[in-house]
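Enquirer: Below: sequence and its predicted model.
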Amino acid sequence: MEAINNFLLMLDGYLGSAAYFPYILLGVGIFFTLYLGFPQIRFFGHAWKVLTGKFDKKGAKGDTSHFQALSTALSGTVGTGNIGGVALAIFLGGPAALFWMWVTAFLGMTTKFVEVTLSHKYRVQTEDGTMAGGPMYYMDRRLNMKWLAVIFAVATIISSFGTGNMPQINNIAQSMEMSFGVDPMLTGGILAILLAMVIIGGIKRIAAVTSKIVPIMGLLYVIGAFSVIFYNLDQIGPSFAAIFTDAFSGSAATGGFLGATFAYAFNRGVNRGLFSNEAGQGSAPIAHASARAEEPVSEGLVSILEPFIDTIVVCTLTGLVILSSGVWSEKHENTFSRTDLEVIAGNYDDAVEADRTKLYHYLNSTNENTIEKFTGTITVRDGAAVSNGYTMLHARSVAEDVRFIVAGEDPYTGSLRIDNGRLMKEDIVIVGESLVHSAALTSIAFSNGFLGDWGEYIVPISLLMFAFSTAIAWSYYGDRAVVYLFGQKGVMPYRIIYVAGFFIASFADTTLVWTLSYVAIVLMTLPNLLGIMLLRREMKDTVKAYWQDFDAEQSKSKDEN
């Protein structure tokens, strides 16, 4: 598993974590925002009216209403990215990461408007009478770049596992085990059966389920978040201050958090922002292509609301809960993940300023780093290490009160071989105090409010609904990509594999699953961004034509009245 994770991290280094990627993603958003005259601001109010069905026309082709299409797309974006993803961004980049998530969302409102409009414009009706759309169709039917369409469709299928499937159930299972003691395999098994029952019914059943789940889960989560925010109201001001003051300088060391450079906070914020709202990824256009609408721009306008709801509202609430409660920089008792664990040479204490500085350079891979990974032997007696000359890091923090356990809960005694910072003995469980991340961090933060320990249960319940609905939506995205590549005959085999992968991921390594998602996202995003840039003039003309027709209809309606 570690070898696979390292390989995926290497790929991610050339893709999502590469220095160029955030600039490409934000650059496209900035271009279209200026090119189309800030549509996320000018058309925001109109988008809500379209959503309510005020301008619907009878007889419009499609499988779902505007609201159902938005709910399906939102269920695909409002998931672990909002709960675990925000926590992961703050854990990696500090408060500054949240600022860059906002920037990504604001610009992403325009990017999503463009990709949804173009995808809806070139959608097709399939053999079974349902609509199919997405970037692969405008790449094929308009750009005549079938090779690019195939790359995108293949990446969509991979991403349906790496984004919408595996991280979702993994976070659900992790959260349910931590809060309720439910075995991950049991959680995965039950939800895999429920998932199969929903997705076999196709888009109409998916839309019916998600349109009910999304409002309920949103209300529950907002209530829980405000219970923490108002409880820690005196820390909201300092939290906002940290977000903005650190945005262009990086986040300073605080408590167990050892700091992050600007480049790291910027990259992680943009990366997690994309994972959260998926603007530019090309996934949501697949859901919106099912909407009953004659004018592609009308559905594009509805999609503007997605990044706003998903990131600017929901992710902000999560971020303020984590920052105001202070748990993001505190160490907590947890079982160490091997992929988050490393051993470095030398004795370091994060309470000593000089040591903190050296650890900062090591964790952020700066040119000033002088720390090397440890290779040697650690002697353990009754579960506690008795040798020195090394420091154990877990989750980018100095681990404390470390205990080594074997065969269930028996303290380990003996020698442990460390090779290049990695523990070689597989059957050892390590427990101690360190920073935590992902859904576990959000869960701890929710217990620091008016609801006390009961608040912790909001996260697994919300995550259950958020993430399960995301898995439902992403099954449809992969489904449509399969239809494009192989026709209707490929749908059922895909659904079977999708459900099987969902179950297996419930007890897989968390870090490995997240790393896979990093790679899969970018494999969709880059082809999609290229496609919409090539169609920039057509997009502008399509928007102009929509408003001319709309104004004409409004004038005609007034004359008739």
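Expert: Thanks, I have the structure now.
Enquirer: Going by C-alpha atoms from here, please, whenever you check contacts or count neighbours.
Expert: Noted.
Enquirer: Off-centre distance for the helix or strand hosting Phe91?
Expert: Under the criterion of DSSP states H and E, Phe91 resides in helix 86-93. Going by CA atoms, centre = their mean, to the nearest Å, the spacing between the C-alpha centre of helix 86-93 and its chain's C-alpha centre is 11 Å.
Enquirer: Quick one: work out the angle between the helix or strand just after it and helix 86-93.
Expert: Sequence-wise, the next helix or strand downstream of helix 86-93 (DSSP H and E) is helix 96-121. Here the directions of helix 96-121 and helix 86-93 differ by 130 degrees (axes from the mean of the first three to the mean of the last three CA atoms, to 10 degrees).
Enquirer: dropping in the other structure now:
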Amino acid sequence: MNLVHVLETISSWIWGAPLIILVMGTGLWLTIRLKMLQVFRLPLAIKLIGKAPNEGSGDVSSFAALSTALAATVGTGSIVGVATAIKLGGPGALFWMVVAAFFGMATKYAEGVLAVKYRVKDRNGQFSGGPMYYIENGLGRRFKPLAMLFAFSGMLVALFGIGTFPQVKAIVSSTENSFGVPPIVTALIIATLTALVTIGGLKSIAKVSTKVVPFKTGLYVLICIIVLIRFADQLPAAIALVLHSAFSTTSATGGFAGATIMLAMRSGVARGIFANEAGLGSAPIAAAAAKTKWPAEQGLISMTGVFIDTMVICLMTGLTLLVSGVWSGPTDAGLMTQQAFSSAFPLGAELLTIILIMFAFTTMLGWNYYGERCVEYLLGVKWIKPYRYLFIALVAGGAFIKLDAIWLLADIFNAMMAFPNLIALLGLSGIVVAETRTYMDSLYSNKQKGILAGASVSAAIQVEEKGQTVNS
């Protein structure tokens, strides 16, 4: 039995029933305790994305913090991950992906709340937060081993997993296949760009993210809409197929081997978690740096990350695969979306390559910051610069490393991040509810003051008008 086989066994078990039940159970529990906040407060959350007051302490704006989190979240997993889920679990996997995202919105909200609630300042005067801090400062010092486990796993994922090798490989392969650029040239360019952005720390990463993330997301959604319009006559049947396949066995057809309900559920939930990262505990590291005086305010903004990633990007990706018919063909999962785009218009494959490059590059930027905060928690601020230099070196060499074992190790370390984080979310759910109530009460109070102020102004105008009538 070789190393890859051993890692595959561990990864399959850890990302099987134990973690999926914990992730879904945590999301369900928070949804109940927060009274379906992800439904009733979603309009407010979307409004806050561009209109958050940005009052209080913090390193970057609330929008910049969200963009940094989305930079890491909206990556190749939002495209290739969806194709993999459907290829393995059938169209029904898309339904379960959306279900996981619905509960994941409550989870991501709680993560954002706790990140701001328990954040601290490091010796450089920058804010640090995330699961390692709300585990230690929220649950108590006796839980510090869990916090250290999270930070250690997060550092390894950033350096040797999601943050470097898979993203560099995706960029190098795409540019070589689509444009014929030699791997070493692409690797050097990506390493240089990464260095230029990451050496400047969070503010530099956030500055790039606030420009690139909205652009790449908007461009990708636009192309998906074009594909859906091109195959509009197939859309009703595709939606019906998703709903039907979610609750029944999907028969083998074309290059698709068939799937049971359980396989569809497992594929959709697992890939959904990978795509939106709700429950992994990565996004709250960025949320902790936001300028805000209300933890719940940033929680609402953080919650929109799951909505944007899964309810919009992943859902549209899945539907393009279904309406174009490529999901049941012999095409490899990694190339399915490219084929779907090509079938709709001539330059579809080339545009997708450009988008994939942006997705992968911004993922590296986001995970660079996550890893940095984990290093700061474990080793102190003096290790931040060495970490950044090591990260850049790994990006430069990532194009020439085989990924089989690395991907599996990243999956395992992702799970090692999720378990401590989910335990903390369950243990601190009461704090999340209390912070939510405080924030909502403040909104209601301000609204009432506004009504009273408006009434006072109206009364003053009426008095003034009456006075003018008498004088005349």
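Expert: Alright, I've got the coordinates. Values in this document were obtained by computation on a predicted structure and should not be read as measured data.
Enquirer: Do you know the score for how well these two fit?
Expert: A TM-score of 0.92 describes the superposed chains when it is computed by TM-score structural alignment, normalised by the length of structure 2; 451 aligned residues with a CA RMSD of 1.7 Å.
Enquirer: picking that back up, so which bit of structure 2 is the helix holding Phe91 of structure 1 matched to?
Expert: On structure 2, the counterpart of helix 86-93 of structure 1 by TM-score structural alignment is residues 82-89.
Enquirer: mind checking the SS state of the residue mapped onto Gly129 of structure 1 from structure 2?
Expert: The equivalent of Gly129 of structure 1 in structure 2 is Gly125 (alignment by TM-score structural alignment). The three-state label given to Gly125 of structure 2 by DSSP: H, G, I helix; E, B strand; the rest coil is coil.
Enquirer: Could you tell me how far Gly125 of structure 2 is located from Ser429 of structure 2?
Expert: 29 Å (CA to CA, to the nearest Å).
Enquirer: Of those two, give the one with the bigger neighbour count.
Expert: Ser429 (20 against 9; other CA atoms under 10 Å).
Enquirer: Map the more buried one onto structure 1.
Expert: Using TM-score structural alignment, Ser429 of structure 2 pairs with Arg536 in structure 1.
Enquirer: one step back: how much does the match of helix 86-93 of structure 1 stray from structure 1?
Expert: Here the mean offset of stretch 82-89 of structure 2 against structure 1 after fitting is 1.3 Å, by mean CA distance after the TM-score superposition for structure 1.
Enquirer: Quick one: residues contacting Gln174 of structure 1.
Expert: Shown in contact with Gln174 of structure 1 (CA atoms under 8 Å, 6 or more residues apart in numbering): Pro184, Ala440, Ser506.
Enquirer: still on that earlier bit, so for the helix holding Phe91 of structure 1, what gets flagged as buried?
Expert: Neighbour counts over helix 86-93 of structure 1 (16 or more other CA atoms under 10 Å) mark Val86, Ala87, Leu88, Ala89, Ile90, Phe91, Leu92, Gly93 as buried.
Enquirer: So which residues of structure 1 form strands?
Expert: In structure 1, the strands defined using DSSP state E lie at 124-125, 131-132, 332-335, 341-345, 376-381, 384-385, 390-394, 397-398, 400-406, 410-411, 414-419, 422-423, 429-434.
Enquirer: Now mean neighbour count and distance to Gly29 of structure 1 too, for those, in TSV please.
Expert: Formatted as TSV, the strands of structure 1 follow (neighbours: other CA atoms under 10 Å; distance: least, CA to CA, whole Å):
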stretch	mean neighbour count	distance to Gly29 of structure 1
strand 124-125	16	27
strand 131-132	26	25
strand 332-335	16	38
strand 341-345	20	37
strand 376-381	16	49
strand 384-385	18	52
strand 390-394	21	36
strand 397-398	24	35
strand 400-406	17	43
strand 410-411	14	54
strand 414-419	15	44
strand 422-423	18	41
strand 429-434	20	37
